[in-house]
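In: Task: produce atomic coordinates for the following.
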Amino acid sequence: MSLLCGLAQANHVKCKCPNIDARATGSTSCSASESSGICTISFNEFDDRLELTARDLLSRVGKWKEVAYSEFPANDQVNSPQSFTRKNARLLSSKDPASLIDQIMIYSLVALVDSGKMDDQAERIADVHALLRRNASVISAAFVSDGQRIEDQGVIVQMGCFEFKRDNFWAMYKASWSVAISNEQC
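Out: Modelled structure (predicted):
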């Protein structure tokens, strides 16, 4: 019985903002942001409206005219070929690393959109998006591969976990299949 409890506990995703003492635990992917003294943590199922608003924000402030976005159903539908599983993230990474970058960037912005503070951070979001797009192959490979960790210029990426910090703005996306699910941050 205790083995089953241990396995169930291991599947919980922990998320915490870096400066505000706010944390949450859920059984699905999380998006978290800290901005203007507010911490927001959201767990999948992300509201479609929030995802689309995050995509529109990224399209508006990004340096690219088109932002790639795929609608994936909730992670609890693991049998669905359209879930944002590690397998599907790897396929997306191998076909078009920039599309994976856009997808995880959108997921990382869901909590910011939920807080309503998105326009305050447009310049920082554009800066991070440009950095990620320039290094899309390396960053997307680290996001889907076990054993790789990138930590540079305020960006941390490892399997299933992505976070960035610019000035007083921080955002994170952690997939339910991340190696960092038991850590509060990447």
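In: For the rest of this, base every contact and every neighbour count on C-alpha atoms.
Out: Fine.
In: right, and the helix or strand after the longest helix along the chain?
Out: The longest helix of the chain (DSSP state H) is helix 97-115. Sequence order places helix 122-134 as the next helix or strand after helix 97-115, per DSSP states H and E.
In: got the angle for that next one vs helix 97-115?
Out: 160 degrees (axes from the mean of the first three to the mean of the last three Cα atoms, to 10 degrees).
In: What are the contacting residues of helix 122-134?
Out: Helix 122-134 has contacts (Cα atoms under 8 Å, 6 or more residues apart in numbering) with 57-58, 61-63, 98, 101-102, 105, 139, 164, 166, 169.
In: Break down the chain into its strands, ranges please.
Out: 13-16, 23-26, 30-35, 38-43, 149-152, 155-158, 161-166, 169-174 (DSSP state E).
In: What's the separation between the nearest residue to S35 once chain neighbours are set aside and L112?
Out: Residue nearest to S35 in three dimensions, not counting chain neighbours: F169, with 4.9 Å by Cα to Cα, 6 or more residues apart in numbering. Here the criterion is Cα to Cα, to the nearest Å. By it, F169 lies 10 Å from L112.
In: F162 is in contact with R149, correct?
Out: No: using Cα atoms under 8 Å, R149 is not in contact with F162; the gap is 10.0 Å.
In: So for the two, which residues contact both of them?
Out: Shared contacts of R149 and F162, counting by Cα under 8 Å, 6+ apart, come down to I156.
In: residue contacts, E151?
Out: Counted by Cα under 8 Å, 6+ apart, E151 has contacts V157.
In: Would you mind measuring from it to R55?
Out: Separation of E151 from R55 (Cα to Cα): 25 Å.
In: How about M172?
Out: For M172, the distance to R55 - Cα to Cα - is 16 Å.
In: Look at these two and report which has more neighbours.
Out: M172 (31 against 22; other Cα atoms under 10 Å).
In: burial count for P97?
Out: Using other Cα under 10 Å, P97 has 22 neighbouring residues.
In: Please give the structure of this sequence too, so both can be compared:
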Amino acid sequence: MNENIDVRRVGADEALTYVEALADVLIDCVEGGASVSFMLPISRATAVEFWTHVAQGVVRHERILLVAEDAQGKVVGTVQVVIDQPENQPHRGDIAKMLVARRARRKGVAQRLMAAADDAARTAGKSVLVLDTVTGGDAERLYERAGWQRVGIVPNYALMPDGTLCATTFFHKQLA
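Out: Alright, predicted model coming up:
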């Protein structure tokens, strides 16, 4: 585990200041082959537009944004908890865009982000979390180690950044 990584919640008053740094992480992940809703080539404008929308959601208290920063204060990872849910699901949160820059992988960053997401969700009154991830990827093993339960696999659910079809595994976690 890397002790030089700080994981913290981004406040509504500062969310927009993180857009450029988060765009860097997203671009790096997509260029590295991550299936996270974006296709190659991903433009900076597309990444900035996405993170601006996320930041606006943080301002509206629709989502919690967590970042992992290295010792130099550079963002190396992020995850969101979508807390704005339908009226009949006030207890549920969705985990979204768990991303770690390639240079920061295999150092415990994702594990720390997911633990922080669990804590933030609990604080927000959530007792059930759900997420989906590409089947067979490193993230799938990470979630299983973190206590997530596999629900099932949907074949040909999404596209990889290069356009090839991939299966998606759905998970849930009951928070104590």
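In: So after superposing, what's the score?
Out: Aligned and superposed, the two chains score 0.33 in TM-score terms (TM-score structural alignment, normalised by the length of the second structure); 94 aligned residues with a Cα RMSD of 5.0 Å.
In: sorry, back to before: find residues that contact each of F169 and L112 of the first structure.
Out: Residues touching both F169 of the first structure and L112 (Cα under 8 Å, 6+ apart): 33-35.
In: Show me the one in those residues that has more neighbours than the rest.
Out: S33 (30 neighbours).
In: Check whether that residue really touches K174, as I assumed.
Out: No: if you go by Cα under 8 Å, S33 of the first structure and K174 don't touch, sitting 11.7 Å apart.
In: Now do the shared contacts for those two.
Out: With Cα under 8 Å, 6+ apart as the test, S33 of the first structure and K174 reach no residue in common.
In: So if I had to pick from R149 and F162 of the first structure, which one is more boxed in?
Out: Using other Cα under 10 Å, the more surrounded residue of R149 of the first structure and F162 is F162, with 28 against 17.
In: Distance check, that one against A8 of the first structure.
Out: F162 of the first structure is 23 Å from A8 of the first structure, by Cα to Cα.
In: From the contact counts, what lies against the strand or helix carrying V30 of the second structure?
Out: If you go by DSSP H and E, V30 of the second structure is part of helix 19-31. Contacting helix 19-31 of the second structure under the criterion 3 or more Cα pairs under 8 Å, 6 or more residues apart in numbering; DSSP states H and E are the following elements: helix 44-59, strand 75-82, strand 92-100.
In: Would you mind giving these as JSON lines with mean neighbour count and distance to D28 of the second structure added?
Out: Formatted as JSON lines, these follow (neighbours: other Cα atoms under 10 Å; distance: least, Cα to Cα, whole Å):
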{"stretch": "helix 44-59", "mean neighbour count": "18", "distance to D28 of the second structure": "10"}
{"stretch": "strand 75-82", "mean neighbour count": "25", "distance to D28 of the second structure": "10"}
{"stretch": "strand 92-100", "mean neighbour count": "22", "distance to D28 of the second structure": "9"}
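In: In JSON lines, list the ones you listed along with distance to D118 of the second structure.
Out: Formatted as JSON lines, these follow (distance: least, Cα to Cα, whole Å):
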{"stretch": "helix 44-59", "distance to D118 of the second structure": "17"}
{"stretch": "strand 75-82", "distance to D118 of the second structure": "9"}
{"stretch": "strand 92-100", "distance to D118 of the second structure": "9"}
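In: out of these, nearest to E144 of the second structure?
Out: strand 92-100 (14.3 Å; Cα to Cα).
In: still on that earlier bit, of the contacts of helix 122-134 of the first structure, which pair is most distant in space?
Out: The most distant members of these, if one measures by Cα to Cα, are A98 and F169, lying 22.8 Å apart.
In: which of the two has more neighbours?
Out: Using other Cα under 10 Å as the criterion, A98 of the first structure and F169 rank with A98 on top: 21 against 18.
In: That one and A130 of the first structure, how far apart?
Out: Note on A98 of the first structure: its distance to A130 of the first structure, by Cα to Cα, is 11 Å.
In: What residues sit buried inside the longest helix of the first structure?
Out: Neighbour counts using 16 or more other Cα atoms under 10 Å place 97-115 of helix 97-115 of the first structure among the buried residues.
In: how many neighbours does E20 of the second structure have?
Out: E20 of the second structure, neighbours per other Cα under 10 Å, totals 17.
In: Kindly provide the distance from it to R122 of the second structure.
Out: Counting by Cα to Cα, the gap from E20 of the second structure to R122 of the second structure is 29 Å.
In: what do you get for V82 of the second structure?
Out: For V82 of the second structure relative to R122 of the second structure (Cα to Cα), the value is 13 Å.
In: same deal with R9 of the second structure?
Out: Counting by Cα to Cα, the gap from R9 of the second structure to R122 of the second structure is 14 Å.
In: okay, the angle between the helix or strand where H172 of the second structure lies and strand 92-100?
Out: Assigned by DSSP H and E, H172 of the second structure falls within strand 165-174. Per the same axes, to 10 degrees, the angle that strand 165-174 of the second structure makes with strand 92-100 is 130 degrees.
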